[in-house]
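Participant: Following is a predicted model, sequence given first.
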Amino acid sequence: MRILFEFGENDKDTSVKNFADSTDLTSSDDVHTPARDFNSASWKYALCTALLAVSIVVRPISNWIDTQSVIQQVVALVNPQASQMPNSLAVRLYHAMQRKGYEVSLGEGEVNIIYIRGADQFGRPNGNRINEWSDRRIVLQFRSGSPVIAGNWAATVKPGLPAIKNPLGKSGAAFIEPGQYRAWQVGSHHGIFGRVEEGLVQVAPVSFRRDVSRDGNVNGEPVQSGKIGLNQHSGSNQRYVDASSYACLAAQSVLGHRSFMSVVKSDPRYHQNPNYLFATTVLDVNDL
């Protein structure tokens, strides 16, 4: 197929014509006929713009589609070998948890809730920026003995900027310490905006550090432990974290959070016991 950009009689721009003459994508036996001509130059400009837009947009859209939990579940069912590849995120997460000596739930339908600090959707470092959704919330499951990603959402394990600059307590905003904690039950989260939603509510102690200097850096601060209302909820679709999290493990999307809760509540252990205590693992991107 030959793509030609020919313009009207009044359009004599030599540079455009030279570009058109050099745009040959097929063999020379492709014959150009008048029936293929556009009736006006405006349609040809529109076509050029559309082709450029598609080339820019298609890849980000496909990447976004690939991270949706429904798509991931279908891929895992159709092509289970994909999640068994040595470099797949599912396998890397599994191996990281093994290296750390963390508990891994292997039963059919059981969920492993994992947060990766400072990672994009593919488990690559992204700068770990404060007040941005620069972390990931992931649900890892095992199907026929192989690890698969059942959900992958933009999230934060860090407080937003308002919490850092003006913490609710004088001792500074809390940053959860990487580790594994069995500390959450299904319940109702009461957000800073007065919004109530279903989430995972902290009912047992976790380890954390306080940002005493209020600069987003807790390195060197003492590790503390306690129940501080560090729930797992949504970020109310906010572009930035801001006041949507004062210490919690929050995912940006409301719909994504609902999908997360649906997967979590499908765990057979929760069906047997509505008060089941869920474990959650917080990893750093460098752990992968």
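Facilitator: That came in fine, so what should we check first?
Participant: Only C-alpha atoms from now on, for both contacts and neighbour counts.
Facilitator: Will do.
Participant: Contacts only, for Gly127.
Facilitator: Neighbouring residues of Gly127 by Cα atoms under 8 Å, 6 or more residues apart in numbering: Gly118, Ala119, Ser134.
Participant: Can you tell me which of those residues end up in helices?
Facilitator: With DSSP state H as the criterion, helices contain none of the contacts of Gly127.
Participant: List just the nearest of those to Arg143.
Facilitator: Of all the contacts of Gly127, Arg143 sits closest to Ala119, with 24.7 Å by Cα to Cα.
Participant: Asp135 is in contact with the closest one, correct?
Facilitator: Yes. Applying Cα atoms under 8 Å, one finds Ala119 in contact with Asp135, separated by 5.3 Å.
Participant: on that earlier part again, may I see the contacts of Gly127 organised as TSV, with distance to Ser262 added?
Facilitator: TSV is the format used below for the contacts of Gly127 (distance: Cα to Cα, whole Å):
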residue	distance to Ser262
Gly118	25
Ala119	24
Ser134	23
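Participant: ok, and here's another one to check against it:
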Amino acid sequence: MSFLYDAAKRDTPITEDAIASNPDIAKQLQARLSNFWLLSEPDGKWGPKSKRALATFKAFKGIQEEGLGKATASSLINTDPHLLIRGWYLDGSWASRTVMWYVLHNFYISTNPGEINICYFRGLNRDGTWNGNAPFQFNDRRMIWVCNRNDQGLLVPHFKGNWLATCDPGEYYWEHPMNDSGCADIKAWQYQAWSTGMHHDQFALIQTGNITVLRGPDRVPDTGDDFCVDQHSVGHGQDFNFGEDPGRWSAGCQVGASRREHDQEFMPLVQSDPREKASPSRYKHWTAVINGDDFLSMFPG
């Protein structure tokens, strides 16, 4: 990191154009950014992903300067990657990078004991790798993650649940939409919009707040609290496999592929949240939907 030490002493920042014109410098800077799980293997080519990685590092550290100036270079040298975000201990795991996504996008994080965070990842496998996100398939992940504190009092995230699901409609309702404007496909973001209740014959999370969906092939935005976009599962005793079409089980809902997992694992964790216990069926649970390809592009690990 010799060039970083030089940059930390310079009165004039090194411009990104200058970095791009020097592959050796670019590679060294990429290597350091990869220590923070912001880039994969350094290649010496300073392009859009590298620029975004540097901008993301600055955002986490609250640095406002162009290019590679004193503040950025000093922070890159002195920051322990595990302590990239104040108050957290990160290790580059999927859960840690999920925290990074939440913080960067100003998502709400539940950190008190017993509180859960619900998150869906489009197109990711159980191990967090990309699967292509083909349409009309169970190929997403339904996740619940929580925070504990280590001996230093820092928050440490970990997953308590990781289940096969879909965030998107099956082929039937895509071809036969229930709304004249087209079938609903929830827009990736975070919403506080679901309370416990009954989805037909199953206990589930029922939409009770505003969300934004994208309708039909033209992806027309539509925001409302009455779309019946619930977090439910499939029929009694059913257990769909990866790649199978949800069929009529999803018209745009977030659907768990296994009814057993939904009934015996997902919903009990939802009910265990102290906010749910204090206000059953009235507390509105936060849920994030993240496009897996965007997530891996920004935080490859």
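Facilitator: That came through, no problem. The shown structure was predicted, so the numbers you read here are calculated from the model rather than taken from an experiment.
Participant: Can you tell me which of the contacts of Gly127 of the first structure is nearest Leu288 of the first structure?
Facilitator: Distance to Leu288 of the first structure across those (Cα to Cα) is lowest for Ala119, with 9.9 Å.
Participant: Residue in the second structure paired with the closest one?
Facilitator: Here Ala119 of the first structure is matched to Leu124 in the second structure, going by TM-score structural alignment.
Participant: how close does that match get to Pro169 of the second structure?
Facilitator: 17 Å (Cα to Cα, to the nearest Å).
Participant: Which one of the two is surrounded by more residues?
Facilitator: A count of neighbours by other Cα atoms under 10 Å puts Pro169 above the other of Leu124 of the second structure and Pro169, at 29 against 23.
Participant: helix or strand for that one, which one?
Facilitator: Applying DSSP states H and E as the criterion places Pro169 of the second structure outside every helix and strand.
Participant: Just tell me what it corresponds to in the first structure.
Facilitator: By TM-score structural alignment, Pro169 of the second structure lines up with Pro159 in the first structure.
Participant: Walking through the stretch 151-288 of the first structure, point out its strands one by one.
Facilitator: Secondary structure of the stretch 151-288 of the first structure (DSSP state E, counting those that start in this stretch): strands located at 173-176, 179-190, 196-202, 206-211, 223-226, 232-234, 249-251, 278-284.
Participant: quick one: the second one to strand 206-211, angle?
Facilitator: It refers to strand 179-190 of the first structure. Calculated by axes from the mean of the first three to the mean of the last three Cα atoms, to 10 degrees, strand 179-190 of the first structure forms an angle of 80 degrees with strand 206-211.
Participant: Other residues contacting strand 179-190 of the first structure?
Facilitator: For strand 179-190 of the first structure, contacts defined as Cα under 8 Å, 6+ apart pick out 102, 196-206, 231-233, 274-283.
Participant: same thing but 6 Å
Facilitator: Residues from elsewhere that reach strand 179-190 of the first structure (Cα atoms under 6 Å, 6 or more residues apart in numbering): 196-204, 277-282.
Participant: what's near enough to touch the nearest residue to Arg149 of the second structure once chain neighbours are set aside?
Facilitator: Closest residue in space to Arg149 of the second structure, ignoring its immediate chain neighbours: Leu155 at 4.6 Å, by Cα to Cα, 6 or more residues apart in numbering. Counting by Cα under 6 Å, 6+ apart, Leu155 of the second structure touches Trp88, Tyr89, Cys147, Asn148, Arg149.
Participant: circling back to that earlier point, mind checking how far the residue lying closest to the match of Ala119 of the first structure once chain neighbours are set aside is from Ser50 of the second structure?
Facilitator: In this structure, Leu124 of the second structure finds its nearest non-sequential neighbour in Trp130, 4.7 Å apart by Cα to Cα, 6+ apart. Distance from Trp130 of the second structure to Ser50 of the second structure, counting by Cα to Cα: 20 Å.
Participant: Likewise for Ile206 of the second structure?
Facilitator: In terms of Cα to Cα, Ile206 of the second structure sits 41 Å off from Ser50 of the second structure.
Participant: What number of neighbouring residues does Ile19 of the second structure come out with?
Facilitator: Count around Ile19 of the second structure with other Cα under 10 Å applied: 19.
Participant: That one maps to what in the first structure?
Facilitator: Aligned partner of Ile19 of the second structure by TM-score structural alignment: none.
Participant: how about the helices of the second structure, start to end?
Facilitator: Under DSSP H, the second structure gives helices at 2-9, 16-20, 23-34, 48-61, 70-78, 94-104, 171-175, 259-261, 267-272, 274-278, 292-298.
Participant: okay if I get these as JSON lines plus distance to Gln190 of the second structure?
Facilitator: Listed next are the helices of the second structure as JSON lines, based on distance: least, Cα to Cα, whole Å:
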{"stretch": "helix 2-9", "distance to Gln190 of the second structure": "37"}
{"stretch": "helix 16-20", "distance to Gln190 of the second structure": "33"}
{"stretch": "helix 23-34", "distance to Gln190 of the second structure": "27"}
{"stretch": "helix 48-61", "distance to Gln190 of the second structure": "20"}
{"stretch": "helix 70-78", "distance to Gln190 of the second structure": "30"}
{"stretch": "helix 94-104", "distance to Gln190 of the second structure": "9"}
{"stretch": "helix 171-175", "distance to Gln190 of the second structure": "23"}
{"stretch": "helix 259-261", "distance to Gln190 of the second structure": "23"}
{"stretch": "helix 267-272", "distance to Gln190 of the second structure": "17"}
{"stretch": "helix 274-278", "distance to Gln190 of the second structure": "18"}
{"stretch": "helix 292-298", "distance to Gln190 of the second structure": "14"}
